[in-house]
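K.L.:
what's the 3D shape of this:
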Amino acid sequence: MEFHTQIEAARKGIFTPQMQNVAQEEHIAPEILMQRVAAGTIVIPANRNHKNLRACGVGQGLRTKINVNLGISGDCRDYMCELEKAKLALKYDAEAIMDLSNYGKTNTFRKQLLELSPAMIGTVPMYDAVGYLEKDLRDIKAKDFLEVVRAHAAEGVDFVTIHAGINRKSIDSFERSGRRMNIVSRGGSLIYAWMKMTGNENPFFEYFDDLMDILYEQDVTISLGDAMRPGCNDDATDAAQVSELVELGLLTERAWKHNVQVMIEGPGHMTLNEIAPNMLLEKRLCHNAPFYVLGPLVTDIAPGYDHITSAIGGAVAAAAGADFLCYVTPAEHLRLPSIPDVKEGIIAAKIAAHAGDLAKGLPGAREWDNRMSDARQKLDWDAMFDQALDREKAEEYFKSTNPTDKHTCTMCGKMCAVRNMNRIMNGENVLLK
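P.N.:
Got it, this is the predicted structure:
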């Protein structure tokens, strides 16, 4: 029986090799997985041309996944450095990598990334349009944008962020809202600028059905981008953000009719008390499609530490139903991240994702923590390092000082509560000298 996409296969009762891999890794019953893929509440981004992909599921009842952004800019054009960042993302088991390169001809790098990565690869074709088409933004025609998407799909990209929800209706809400930070989405701002300069409708909205035909052909998942995401806490959950979310919900249903898989991108900055309501709102308006959040950053005052502000928000979002977290590095708002920045961002996002899984009671999440606790109770340092999210850092910290008693660390020494409880409960004396 012929099919092009994972959602189409599920609707036809076909259990694909990609579904089998997800079912095994997530310990989910095949029939439940197939039902959720068919309903669109789980996506398995898996371009037919990404040959070495390790299929991964995102959505209802699955582990919270993380994405790592990388790519060159006009000011930083070192592709080799970006490949090293990709290798680091794979080392720490990031499930997705997005190439956000926005300068020159990027397809050579993208092909190298696809050959290297078993993780799913995403792009924002709008970033590539000017370099690919060799035209100024104003001179690009509506159908030209679709050709860039077609090229990315043919190369093997597993998901694309498309800002299709920013249309004449939604920008009316934005223009009347008096936002503090206007539009902070790079792709969204380019679409808005093109619309204002040409007087035309958003091409991705106007030709949405044609776009779906392109994505359907190679099974590219559409990540419906949030052009109107808040860029500061003061703009969160305003008319512009919510009006676009309504449009994204309508576009989700249209994409499903084309048998195209859908994710929804979510807010960037908002205070802690707004995060859970926003998760519920997205699930309600977008029919429980998987939610991919960009943070959220819970305060705007910590440049240099935004991997922490993001991890706080990401943990709350994941606990409240977000399915996919985009990492944020310490360099956010300041520069293109370095390799050390990327590592900090990955670890922070992984912590947030796992914290969310614990809160949701995801099967297997607590067992990992329990293995660490058992190792700590036994003062088994090697076992602790084995369970550590970042073994290298944990081992480096421990070995950087020399405790008198090798079974303790230099924080408590012989007053270590774990050591002394183990002794006293075994009927031994506690000796502090």
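K.L.:
make it CA atoms for all contacts and neighbour counts henceforth
P.N.:
Fine.
K.L.:
ok, and what's touching stretch 312-322?
P.N.:
The contact list for stretch 312-322 (Cα atoms under 8 Å, 6 or more residues apart in numbering) reads 64, 272, 275-276, 279-280, 290-293, 295-298, 324-325, 349, 351-360.
K.L.:
Out of those residues, which end up buried?
P.N.:
Applying 16 or more other Cα atoms under 10 Å to the contacts of stretch 312-322, the neighbour count classes 64, 272, 275-276, 279, 290-293, 295-298, 324-325, 349, 351-358, 360 as buried.
K.L.:
Let's see which of the residues you listed end up in helices.
P.N.:
Among those, DSSP state H puts 272, 275-276, 279, 349, 351-358, 360 in helices.
K.L.:
please give me the structure for this one as well, since I'd like to look at both together:
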Amino acid sequence: MTQISAAPEGQPEPVTQIDCARAGIVTPAMRAVAKKEGRDPEFVREGVAAGRIAIPANVHHESLSPEGVGGGLSTKVNVNLGISGDLADEAEEWKKVDVALELGAHAIMDLSNSGKTRAFRTRLIEKSPAMIGTVPMYDAIGYLEKALVDITAEDFLDVVRAHAEDGVDFVTIHAGMNRRTIESFRETGRLTNIVSRGGSLLFAWMEATGNENPFYEFYDDVLAILHEHDVTISIGDAMRPGSTYDASDAGQIAELIEIGKLTRRAWDAGVQVMVEGPGHMALDEIAANMKLEKRLCHDAPFYVLGPLVTDIAPGYDHITAAIGGAIAASSGADFLCYVTPAEHLRLPDADDVREGLVATLIAAHAADIAKGVPGARDRDNRMSDARRRVDWEGMFAEALDPVKARRYFDSAPPSNDGTCTMCGKMCAMRTVNRIMDGLTVDLNLQ
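P.N.:
Next comes the predicted model:
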């Protein structure tokens, strides 16, 4: 847990990271983030105080290794997993957790939506040094054992409270989809309508009951729960585009305007904020959307799904998302949610998780190089040096996925040391190394 100094007499005790930052306190979590990022702790504290940086760190998450998300820091990557009603295989979900932690995911979102999910969630929080996120809306029906239309606003708050008490570091709350947002959506229309699962459930509840979005109407109550446990609110984009056709439309932008207002209200309540974004989006729209979010949401950290830059690559959407993610992060996004090859097709398995996570880690790292994040090039330089020396173990050590790299190399071992089967004795590295060492270059290929 984060230890903080006592507040001056007459002032409330600081509870959250943003409370502490505004009080001039550098918490252990801030110091841990600064060390990881190669930044001065005061740089991190100032960023948290201003809302540019969030450190999702629930006071109950004992195993957490804190991460910072936001301006001037490396791009973080999230993995989605969780038990599905159609394919409930808890053992497979734990395999996915192991892959995520092995490859260095910074966050894991438990999107379980079947039955009583608390046991899986609490065990995940106990095990994981990565940040844990959830979408309480997904859990509401199973947790409450009620039909959607019978759930009350207080019921929804009870689910948020349970997740906060369990130790979840950030929760997606679709608070920006209010009556004004829906009016824009209805007036302008869409090709793919509402594709957010949480957003669609809220839309259905609002339409069935005639009520306002409970997370918007009772937003202050949500914030009070989150503040008590230092849970970061990730303001969900219920109106994110589910196709490139719908990108940057009235529904998306209307919701983003509302989210900007909600961001300030959360900060005023001492709650850290991340803002969630698209979605599907053509290449030429991505940079402008990143800048628009930063402008409308006051430089709050931006968390994006992809964006997927084309709609016609099922089976390869980890690639379409990585292309968009690299552009998004290099243009200002701070946090990338991975997409797997199974996107739009089925629940991903552990192999899909590996492929999707590595693709997203590549996108994040490529963006960090472009943004000039301190130390971002160091690993690439070590890899390049190992390649010059044809040091295979050194190369595997620097690889994002050393397991796959080693498997490829071992599947076709070279006949000569200092080469691989791509070039053999004609390897440029081998040739120049031998010349530089004063040796003879033997190109006899027999």
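K.L.:
Read off where stretch 102-109 of structure 1 ends up in structure 2.
P.N.:
Using TM-score structural alignment, stretch 102-109 of structure 1 lines up with residues 113-120 of structure 2.
K.L.:
list the buried ones in stretch 44-59 of structure 1?
P.N.:
For stretch 44-59 of structure 1, a neighbour-count test (16+ other Cα under 10 Å) marks 44-50, 53, 55-59 as buried.
K.L.:
tell me the SS of residue 182 of structure 1?
P.N.:
Under DSSP: H, G, I helix; E, B strand; the rest coil, residue 182 of structure 1 falls in the coil class.
K.L.:
Per the alignment, residue 371 of structure 1 pairs with which residue of structure 2?
P.N.:
When structure 2 is aligned by TM-score structural alignment, the residue opposite residue 371 of structure 1 is residue 382.
K.L.:
Now do the strands for the stretch 201-350 of structure 2: every range, in order, please.
P.N.:
Using DSSP state E, counting those that start in this stretch, the strands of the stretch 201-350 of structure 2 run over 232-235, 273-277, 302-305, 335-337.
K.L.:
go on, the stretch 51-200 of structure 1?
P.N.:
For the stretch 51-200 of structure 1, strands defined by DSSP E, counting those that start in this stretch occupy the ranges 58-59, 65-70, 96-99, 120-123, 159-162.
K.L.:
Indicate which one of these is closest to residue 310 of structure 1.
P.N.:
Proximity to residue 310 of structure 1, assessed across those by Cα to Cα, is greatest for strand 65-70 (12.3 Å).
K.L.:
which bit of structure 2 covers that closest one?
P.N.:
The aligned range for strand 65-70 of structure 1 is 76-81, by TM-score structural alignment.
K.L.:
That stretch vs structure 1, average distance?
P.N.:
Mean deviation of stretch 76-81 of structure 2 from its aligned counterpart in structure 1 after superposition (mean Cα distance after the TM-score superposition for structure 1): 0.4 Å.
K.L.:
What are the buried residues along that stretch?
P.N.:
Applying 16+ other Cα under 10 Å to stretch 76-81 of structure 2 flags 76-81 as buried.
K.L.:
and these, which two are the farthest apart?
P.N.:
Spatially, the most separated pair among the buried residues of stretch 76-81 of structure 2 is 76 and 81, at 16.8 Å (Cα to Cα).
K.L.:
any chance of the strands of the stretch 51-200 of structure 1 in a markdown table, with distance to residue 314 of structure 1 too?
P.N.:
Below are the strands of the stretch 51-200 of structure 1 laid out as a markdown table (distance: least, Cα to Cα, whole Å):
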| stretch | distance to residue 314 of structure 1 |
| --- | --- |
| strand 58-59 | 15 |
| strand 65-70 | 10 |
| strand 96-99 | 16 |
| strand 120-123 | 20 |
| strand 159-162 | 20 |
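K.L.:
Indicate which one of these is closest to residue 37 of structure 1.
P.N.:
Closest to residue 37 of structure 1 of those is strand 58-59 (Cα to Cα; 9.0 Å).
K.L.:
now what about that closest one, what contacts it?
P.N.:
Contacts of strand 58-59 of structure 1 (Cα under 8 Å, 6+ apart): 41-44, 64-65, 289-291, 323-324.
K.L.:
If we only consider those, which is nearest to residue 193 of structure 1?
P.N.:
Of all the contacts of strand 58-59 of structure 1, residue 193 of structure 1 sits closest to residue 291, with 26.6 Å by Cα to Cα.
K.L.:
can you pull the contacts of that closest one?
P.N.:
Residue 291 of structure 1 neighbours (Cα under 8 Å, 6+ apart): 59, 263-266, 279, 282-283, 321-324.
K.L.:
go on, residue 37 of structure 1?
P.N.:
Counting by Cα under 8 Å, 6+ apart, residue 37 of structure 1 makes contact with 6-7, 10, 43-44.
K.L.:
next one: residue 301 of structure 2
P.N.:
For residue 301 of structure 2, the contact set (Cα under 8 Å, 6+ apart) comprises 51-54, 69-71, 273-275, 294, 333-335.
K.L.:
Next, count neighbours for residue 99 of structure 1.
P.N.:
23 (other Cα atoms under 10 Å).
K.L.:
likewise residue 417 of structure 2?
P.N.:
11.
K.L.:
What lines up with it in structure 1?
P.N.:
Residue 417 of structure 2 maps onto residue 406 in structure 1, by TM-score structural alignment.
K.L.:
Where does that match sit: helix, strand or coil?
P.N.:
Residue 406 of structure 1 ends up coil, using three-state DSSP.
K.L.:
Look up how far residue 57 of structure 1 lies from it.
P.N.:
Counting by Cα to Cα, to the nearest Å, the separation of residue 406 of structure 1 from residue 57 of structure 1 is 43 Å.
K.L.:
ditto for residue 259 of structure 1
P.N.:
17 Å.
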